[in-house]
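>>> What would the 3D arrangement of this be:
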Amino acid sequence: MYVDLHPRLQQDQDAVEASKLISACVHCGFCLATCPTYLDGGDERDSPRGRIYLLKQLLETGTAGAATRRHLDSCLTCRSCETTCPSGMQYGNLLDIGRGMMERDAPRPLPQRAWRGLLRQVFSRPALFALLLRPAQWLRPALPRALAGKIPPRQQVGEPPRALHKRSMLVLDGCVQQAATPATNAAAARVLDRLAISLVAVRSAGCCGAVNYHLGAHEPGLDNMRRNIDAWWPQVEAGVEAIVSCATGCGSMLAEYGKALAHDPGYAHKAARIAALHRDIAEVIAGEDLAELGRAAGTQRIAVHVPCSQQHALRQGGMVQRVLSSAGFELSVTRDDHLCCGSAGTYSVLQPQRAGRLRERKLAALSGDRPDVIVSANIGCQLHLGEAAGIPVRHWIELLDEALATSAPKT
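So this is what the prediction gives:
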């Protein structure tokens, strides 16, 4: 698809990059069949192909209005279309650029800017989010069911591993995950301890940058990335083996550090190195001798929800199932695994009606084989599904940790 850049945008780095990305699109329409928002409403402007045409119009005319913003906002950035696309279209990258240009050149009304700014501040700052979450958790038993369901209960973290191993990996603590489900990273540390790997947190690291970046606030998002690189770099230079995330949404952002900071001469090399070191916790465990873990003592039937960030961004669909099956868990049958649950970072807050419909569809696809528990690999999906599932929704690593703890000792 050819783009005739508007004269005003011919020297704009973002616009030039967007036009190059659009050129990969052959407007075949294969993406429509796998786009959750198009399937939900049937409006082609809410499909990848439709949004590409809207961005092409922006690049050629130099202007865009509320309709373009509305359809860009409706995208989940699930990237299912990238998995489907026969021509290798980097749609997620294009959408990020387009959203950033819209925020810069066609500012939103003040109430929208204020609301989105508040979300960015709260969700990208673990200490602030924890400060707001704790009182809500204390009040949870007295709240109406609908409101209480949106508040994750407090978790028991358990004992940390005591041994220090020769092999060590860094862990991204995360923002919402650090406050809402701290047991996840604690469980990951114990499971890796069984594999003689120490999982180390660097407290000066913070938000991965996804919240800011995907909401069009690119500079704050890039600053988040630079802060993490600075925090981790001494350990990288010392030879740390990997940087592990237990939330695939964060992990898919870490994997993009090199691309996002490619034009920053002070960080381009370091960012590419960080991206190369990133590993999802499932990828780490799957790469080890799974016999070393032993067999789990779990008796529950598990439905595995594969987050879009794991399946379409990291291209690691099926990896959690492989680890759990090898550990002895019984997995139930699921369907439509390629479709989004509707969480998508802040999407479930900003687009609650559509997110709710997508959640209903996903829960039906996960629950048809009557599982006892649903597991996910991403904190946002876990909390979003958990509001309405009717059965427990947990991170899979927590289930594995508990089952291994109650299984027979290794021989």
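>>> C-alpha from now on. contacts and neighbour counts both.
Fine.
>>> From residue 270, how far out is the residue nearest the centre of the chain?
Residue closest to the mean C-alpha point of the chain, counted by CA atoms, centre = their mean, is residue 249 at 1.2 Å. Noted for residue 249: a distance of 21 Å to residue 270, by CA to CA, to the nearest Å.
>>> dump the residue contacts of residue 260.
residue 222 (CA atoms under 8 Å, 6 or more residues apart in numbering).
>>> Following up with a second sequence; could you model it the same way so I can compare the two?
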Amino acid sequence: MQTSLTAEFLATPEGREADAILRACVHCGFCTATCPTYQLLGDELDGPRGRIYQLKLMLEGVPPTRTTQLHLDRCLTCRACETTCPSGVRYARLADLGRAELEQRVPRPAGERLTRWLLRTLVPYPGRLRPFIALGRLARPLLPTALRRKVPAKRPAGPWLAAARDRRMLVLEGCVQAVATPATNAAAARVLARLGVTLIRADSAGCCGAVSTHLAAPAEGLDFMRRNIDAWWPHIEAGAEAIVVSASGCGTMVKEYGEALRNDPAYAAKAGRVAGLARDIAEVVAQEDLGRLKARAEGRKVAFHSPCSLQHGQRIRGVVESILRGAGFQLTPVPDAHLCCGSAGTYSLLQPELSGELLANKVAALQSGGPEVIATANIGCQLHIESGAAVPVRHWIELLDEVCS
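I've put the predicted structure just below:
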């Protein structure tokens, strides 16, 4: 499409990037067919094409309004539109650039500002988050049913094993996952130890930066990225083979560090190296000799929910399913598997009604095949689906760990 962005914005790296993305869009509308919010609301402005048009107007100098903000807030950034787009439009990146710009132009009410500040101040910090989750667990019996189901149950991590061989990979412990489901990375360590790889933790690493980035605080997000790079770099120089990420949402972010920091002369090269080393746990496991795991699931029925960040963000499709089938699990059919569950980072907290509708649809689809357990690959999806499912919800690496001898 043709654009005429304001000269002031076009003079910035962000402006030139946004202009290139906008020009790639031909407004064909294929994206609307797979957009979860468009399917629910039927409003062109709540689909990718409509949101792109609204962002284009804003960046060309048309004053945005609270209505503009509302439609962009309703976007899940699930990236299903990117999978569908024949022109390769990088919608998610445009949305993040637009959110940051929109935040400066349209003031939010005090309540919204406070909520978003609290999320950015609490969620990315395990030390701050841990007491709140512990308190929620203590009060769980007294909470209303709907709220009680949102409090994650305590999950013992179990031992963190090391391999006999001298192969080492870094692991991102993250923020919410480190507190709510520490069993996930511990299970990943045990599986990889059986495959001859030791997972090592960098103590000063933390949140991948996605929470701040997607809540229109890009500078804050970049600071999280720099901190992780600094924490990982000595291990990378010492020969760590990869950076393993078991939360697919975080993996999507880490794989984009090089792009995010390409204009930072002090970090550009390191960020590119880190992005190149980032691997989803499924990518790592799939490359090893799985016969060494001696896995025997004996036909246990599993419904696999492929997170948007895995299938649309990282474009990893069918890999987890292949691993689970190879281990002996029976995968049940999941209708509309390309659609979002409604978690989407902080979306379930900021857009509870839309998120709730998407959750109900997703749980119905996942449970339609009568599984014993639901497996997924992202902490946000796991906790969100767990709040509405009638069967247990686990990270797939934990299921694999359980059936290995």
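>>> list the buried ones in the helix ranked longest in the second structure?
Determined from DSSP state H, the single longest helix within the second structure is helix 218-237. By neighbour count with 16 or more other CA atoms under 10 Å, helix 218-237 of the second structure contains the buried residues 218, 220-222, 224-233, 235-236.
>>> Tell me which other helices or strands it touches.
helix 210-214, helix 268-277 (3 or more CA pairs under 8 Å, 6 or more residues apart in numbering; DSSP states H and E).
>>> and residue 303 of the second structure, that's in a strand?
Yes. Judged by DSSP: H, G, I helix; E, B strand; the rest coil, residue 303 of the second structure forms part of a strand.
>>> so who does it touch?
Residue 303 of the second structure neighbours (CA under 8 Å, 6+ apart): 331-334, 366-367, 369, 371, 373-375.
>>> Same question for residue 338 of the second structure.
When contacts are counted by CA under 8 Å, 6+ apart, residue 338 of the second structure touches 34, 80, 306, 308, 311.
>>> now whatever residue of the second structure lines up with residue 50 of the first structure, nearest residue through space, not along the chain?
Under the alignment by TM-score structural alignment, residue 50 of the first structure pairs with residue 50 in the second structure. Nearest residue to residue 50 of the second structure in three dimensions, chain neighbours excluded: residue 44, at 5.3 Å (CA to CA, 6 or more residues apart in numbering).
>>> how far away is the one you found from residue 80 of the second structure?
16 Å.
>>> These two - which one has more neighbours?
Neighbour totals were compared for residue 44 of the second structure and residue 80, and residue 80 leads with 26 against 16 (other CA atoms under 10 Å).
>>> burial measure for residue 292 of the second structure, as a count.
Around residue 292 of the second structure there are 12 residues (other CA under 10 Å).
>>> do the same with the one 4 residues further on
With neighbours defined by other CA under 10 Å, the count for residue 296 of the second structure comes to 16.
>>> Residue 139 of the first structure too?
11.
>>> That one: helix or strand, and which one exactly?
helix 126-139 (DSSP states H and E).
>>> With residue 384 of the second structure instead?
Counting by DSSP H and E, residue 384 of the second structure is found in helix 379-386.
>>> same for that helix, what does it pack against?
Counting contacts by 3+ CA pairs under 8 Å, 6+ apart, helix 379-386 of the second structure is packed against helix 352-367, strand 393-395.
>>> Export these as CSV, with columns for mean neighbour count and distance to residue 259 of the second structure.
Formatted as CSV, these follow (neighbours: other CA atoms under 10 Å; distance: least, CA to CA, whole Å):
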stretch, mean neighbour count, distance to residue 259 of the second structure
helix 352-367, 19, 30
strand 393-395, 24, 29
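>>> The ones you listed: which one's closest to residue 341 of the second structure?
helix 352-367 (5.0 Å; CA to CA).
>>> What is the subsequent helix or strand relative to the closest one?
Next element after helix 352-367 of the second structure (DSSP H and E): strand 373-376.
>>> Which neighbouring elements make contact with that next one?
Packed on strand 373-376 of the second structure, when contacts are counted by 3+ CA pairs under 8 Å, 6+ apart, are strand 301-304, strand 393-395, helix 396-402.
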